[in-house]
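# Give me a 3D structure for the following:
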Amino acid sequence: MYVKPQILTLQAYKPGKPSEVVMREYGLDKVVKLASNENPFGCSPKVFEELRNVVSKFAIYPDGATEEISGKLAKFLNIEPNQLIFGSGADEIIQLISRSLLTKDHNIVQASQTFSQYSHHAVIEGSEVRSVPLVNGVHDLDGMLNAVDKNTKIVWICNPNNPTGTYVNTRLLSAFLEKVPSSTFVVVDEAYFEYVSASDYPDTISLMNKYENLIVLRTFSKAYGLASFRIGYGIANSKLIQELNIARLPFNTSMVAQVAAIASLEDQVFIKNCVAQNKKGMEQYTSFFDAYGIEYYPSQANFIFVPVSNSQEIFTELESKGYIIRAFPTGIRITIGTAAENEGLILQLKSVLKNNTAINNG
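Purely as a prediction, here's the structure:
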């Protein structure tokens, strides 16, 4: 054995088969990937314009202190630059927080099910993982609060939750923060923040003025369409950010990622259009599910979750027809694509229903 014993209890993250592999396996000419919650409309054209201006700088290290992007993003969010930390996607911030805060004497509290990396890194650090089942796809904050004790170092709240797309509202989150010990950090992962339209969704940044144990995560991978650049960020009180930076790798976000993020941030018209298209796409699915009496969780993200008992069967059937979704033990998650992609998948789902091979709610 070469690694910590607990690492061998885990599995490496499996992102799913590339489209090219699926095409070869099934002899397909085209595959539509609706599995990873990527933006089907790509990124802002401004990104390409700005990247052309830095091709002569590829041999130079990036801005390790992320001064320019910190300044621009802080202004956009109306916070101070020293409240920001950047990473290779929000995933690296999750790793940084876990590495910096957790020991074998600690535990974390999370939902079940939610984003896998919260528990993954807790296990690596030797911490206990306490998972509280979702209620109708939503975080059970009362149950999570009951799981918190003096050794709880982090509570993870994915909002909107991945994979269910559901959200915790302002009233519930504020009540939770009031009761959680100040020694316990509450990390609210808002990877899909830009897609949210609910009027009672929490303004977590303003809540930081009252709760110093609150950390917020966001990313440029989803609505901003920069998944391949790998850049996300955390927001917290400046003292905590200063300490987390000690554990951050030097130059952990590339120059091209920083340039792309700044350019995309400055094109909010593009983001608004993507969000509007996502809403229309979501309505394509909800209209279909409603018409066929198929259960689903109302989503505030760019994906929709259908609780089913035969998720792998549905996944395989759709994959063979050129549509890649994501299967979970309790259901399937479908990324909202373009109007044509959505319509194509819906037609295949109708075929699946007609053949009586899948979509068995319960």
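# make it CA atoms for all contacts and neighbour counts henceforth
OK.
# got the contact list for residue 71?
80, 81 (Cα atoms under 8 Å, 6 or more residues apart in numbering).
# which element is it on?
When secondary structure is defined by DSSP states H and E, residue 71 falls within helix 67-77.
# Please give the structure of this sequence too, so both can be compared:
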Amino acid sequence: MKESIQQLKPYIPEEPISRLKERLGLTKLVRFSANENPYGTSPQVKEAVLAYVCSHDSSQYPDSYAASLRTAIADFIKVPAESLVIGVGLDEVITLLSRAFLTAGDSIVISTPTFSEYALNGQLEGAIIKGVPCNEVTGATDLDGMVAAIDETTKLVWLCNPNNPTGTYVSVEAIRKFMKQIPKEVLVLIDEAYIEFVTSVEAPSALPLLAEFENIGIMRTFSKAYGLANYRVGYLVLGQGLVNYVQTIRLPYNLNSVSQVAAEAALGDQAFIRHVVAANAVARDSWEACLMQWGLHYYASEANFLFVEFKSPEEAKAVADMWLRAGYQVRMGLRPQWLRITIGQAEDCKAMQQLLGQFLGTCTM
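Okay, the predicted model is just below:
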């Protein structure tokens, strides 16, 4: 067995909702711990999937090139179709990138805290993980610190934007300035899984930078704003000089036909996305007003979740347990005394906020 694998701890998924409800004796349980879309999926997805399933034989392999979906994505974000790598969620894309560009002794640079898959896949390839802490007060990514962490061993830099779990956003201009300081042999990968939720600027994506820098890749997913977490569809946009290396090691037939159909239908319903983004922004504002009212420290978010600090790990756990007993599950364990709260629909947000107020008003911890 690889030594790098022996040193890893296995990922422990969350307990299934059905089993957790039964164990806790709950009639209702809403998961606000995985940043899933509380507004569901475009109705057009169901129609497209049912039409496909009713008219196609599942005994045949899917289109390995995902040609129809590939063309739809390329047209939508205005990039060459050949620059796309389509994966089974961004998890597969991250694995492919790490496998293609990392060997033992290389290093990667990440902000901390951030999405755990970057470090995990780096460790699998024997790479050294260089974590640069975010600003403790604002949660802002320390771009200067990340530049300083790069040395001759560095192959990849990962930038989650907005960042998970902090929710903070880095402007395109700041990324442009950052890229000008990055050696050309270092590949910068910008994970825009939550980019649709950004409302502070009209054009939040770093996609235009692909024309300015050859050592940049952009990643997107259908799991969040599009509500297709169960279908597992993500993609990478990478320059022609590098994309073939990733395509070469991609498994054939990696994305099933139903997922391809679902993603294309979801992409076609931008009215649904506008509804989701607008509703999320209103609910996010209500959460921030509540947190300010109670004097809780949090990071200003541009995503569909908030990262909130409590007085102690014990208080954070007590709040999470209180919400869980009421039927709301939030994410613990990402940082001591912090909770990540996925932003739900207005009714659930209001209920959670009232419960939090009651807890803090009587808490003696």
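# Overlay them and tell me the TM-score.
The TM-score (TM-score structural alignment, normalised by the length of structure 1) is 0.95; 356 aligned residues with a Cα RMSD of 1.4 Å.
# mean per-residue distance, the helix holding residue 71 of structure 1 to structure 2?
Using mean Cα distance after the TM-score superposition for structure 1, helix 67-77 of structure 1 ends up 0.8 Å from its aligned counterpart in structure 2, as a mean over the superposed pairs.
# Aligned to residue 33 of structure 1, what sits in structure 2?
Aligning on TM-score structural alignment places residue 33 of structure 1 opposite residue 31 in structure 2.
# pretty sure its match is in a strand, no?
Yes - with the criterion set as DSSP: H, G, I helix; E, B strand; the rest coil, the secondary structure at residue 31 of structure 2 is a strand.
# Residue 133 of structure 2: neighbouring residues, count only.
Neighbour count of residue 133 of structure 2, defined by other Cα atoms under 10 Å: 17.
# Could you do residue 14 of structure 2 as well?
Using other Cα under 10 Å, the number of residues around residue 14 of structure 2 comes to 11.
# Tell me the secondary structure of the counterpart of it in structure 1, please.
Counting by TM-score structural alignment, residue 14 of structure 2 corresponds to residue 16 in structure 1. With three-state DSSP as the basis, residue 16 of structure 1 sits in coil.
# returning to what we had before: where does the helix holding residue 71 of structure 1 end up in structure 2?
In the comparison with structure 2, helix 67-77 of structure 1 aligns to the range 67-77 (TM-score structural alignment).
# List the buried residues for that stretch?
69, 70, 71, 72, 73, 74 (16 or more other Cα atoms under 10 Å).
# ditto for stretch 204-221 of structure 2
204-207, 209-210, 213-221.
# For the stretch 1-150 of structure 2, just list every one of the strands.
Listed in chain order, the strands of the stretch 1-150 of structure 2 (DSSP state E, counting those that start in this stretch) span 30-32, 84-87, 107-112, 128-133.
# circling back to that earlier point, now the match of residue 14 of structure 2: how far from residue 201 of structure 1?
Here residue 16 of structure 1 is placed at a distance of 31 Å from residue 201 of structure 1 (Cα to Cα, to the nearest Å).
# go on, residue 174 of structure 1?
Computed with Cα to Cα, the distance linking residue 174 of structure 1 and residue 201 of structure 1 is 11 Å.
# And for residue 327 of structure 1?
Taking Cα to Cα as the measure, residue 327 of structure 1 and residue 201 of structure 1 are separated by 27 Å.
# Looking at the two now, which is surrounded by more residues?
In this view residue 327 of structure 1 and residue 201 are compared by other Cα under 10 Å, and residue 327 has more residues nearby, 22 against 18.
# Surely the more buried one and residue 308 touch.
No - proximity of residue 327 of structure 1 to residue 308 does not meet the contact threshold set by Cα atoms under 8 Å, at 9.7 Å.
# Overlap of the contact sets of the two?
In contact with both residue 327 of structure 1 and residue 308: no residue, using Cα under 8 Å, 6+ apart.
# How about the secondary structure of the residue nearest the centre of structure 1?
For structure 1, the residue whose C-alpha lies nearest the mean C-alpha position (Cα atoms, centre = their mean) is residue 191; its distance is 4.2 Å. Using three-state DSSP, the secondary structure recorded for residue 191 of structure 1 is coil.
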